[in-house]
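K.L.:
The following block contains a protein sequence and its predicted model.
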Amino acid sequence: MITCVLHYTIDPRQIDAFERFAREWIRLVGDHGGIHHGYFLPAEGASDRAEALFSFPSLAAYERYRARFGTDPEFIAADRIRDESGCVIRYERTFMRPLLPSD
């Protein structure tokens, strides 16, 4: 399993647009073989930070999902929310492998 951790700098004035953007990506990750662990939005402290985590069974599965960017109409529409609203100022993507509790 590989987990993608996204660190966002967001425009706090565009939090509603960011939530619409996030809900679309939660759905798209699930529709294309991944497990979305959620978006984590500002509650206290810095109001311009958000995080997201999602996993795929392998790097190859993630790469099949990534191949849809820029070509799949649903992926393009989800990115349009971000682009038109300006809700995301910057983001960084890191890949991690989870260490899960043992039974």
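P.N.:
Arrived safely.
K.L.:
CA only for contacts and neighbour counts going forward, please
P.N.:
Fine.
K.L.:
Tell me the first helix or strand C-terminal of the helix or strand hosting residue 39.
P.N.:
Using DSSP states H and E, the secondary-structure element containing residue 39 is strand 35-40. Remark: after strand 35-40, the chain's next helix or strand is strand 49-56, criterion DSSP H and E.
K.L.:
Put this next to the first one:
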Amino acid sequence: MITCVVEYTINPDRIEAFERFAERWMALVDTHGGEHHGYFLPSEGASDKALALFSFPSLAAYEEYRTLFGRHPDFVAADRIRDDSGCVLRYERTFMRPLLPRRR
């Protein structure tokens, strides 16, 4: 399993647009072979940071999902929310390997 951690710098004045953007991407990840663990948004005080975490069974599965970017109409529509609203100022993607609690 591989987990993608996306760190966003967002426009705090456009948080509602960011939430719409996030909801679309959660559905897309889940529909196309991944498992979305959610977006984590500012809660207290002024902040322009947000996180997203989602996993795919392998890097190859993630790369297959990435082939849909900019081509599949649902992916284009999700990106349009971001682009038209200006809710995301920048983002950085990191891949991590989860170490999960052992099941007893």
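P.N.:
Okay, I see it. Computed from a predicted structure; not experimentally measured.
K.L.:
rewinding a little: now the strand holding residue 39 of the first structure: buried residues?
P.N.:
For strand 35-40 of the first structure, burial by neighbour count (16 or more other CA atoms under 10 Å) applies to 35, 36, 39.
K.L.:
same question, stretch 75-89 of the first structure
P.N.:
75, 78, 79, 81, 82, 85, 86, 87, 88.
K.L.:
okay, the buried residues of strand 35-40 of the first structure in JSON lines with distance to residue 25 of the first structure next?
P.N.:
Shown next, in JSON lines, are these (distance: CA to CA, whole Å):
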{"residue": "35", "distance to residue 25 of the first structure": "11"}
{"residue": "36", "distance to residue 25 of the first structure": "8"}
{"residue": "39", "distance to residue 25 of the first structure": "10"}
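K.L.:
Tell me the one among these nearest to residue 54 of the first structure.
P.N.:
Of all these, residue 36 has the smallest distance to residue 54 of the first structure: 4.2 Å, by CA to CA.
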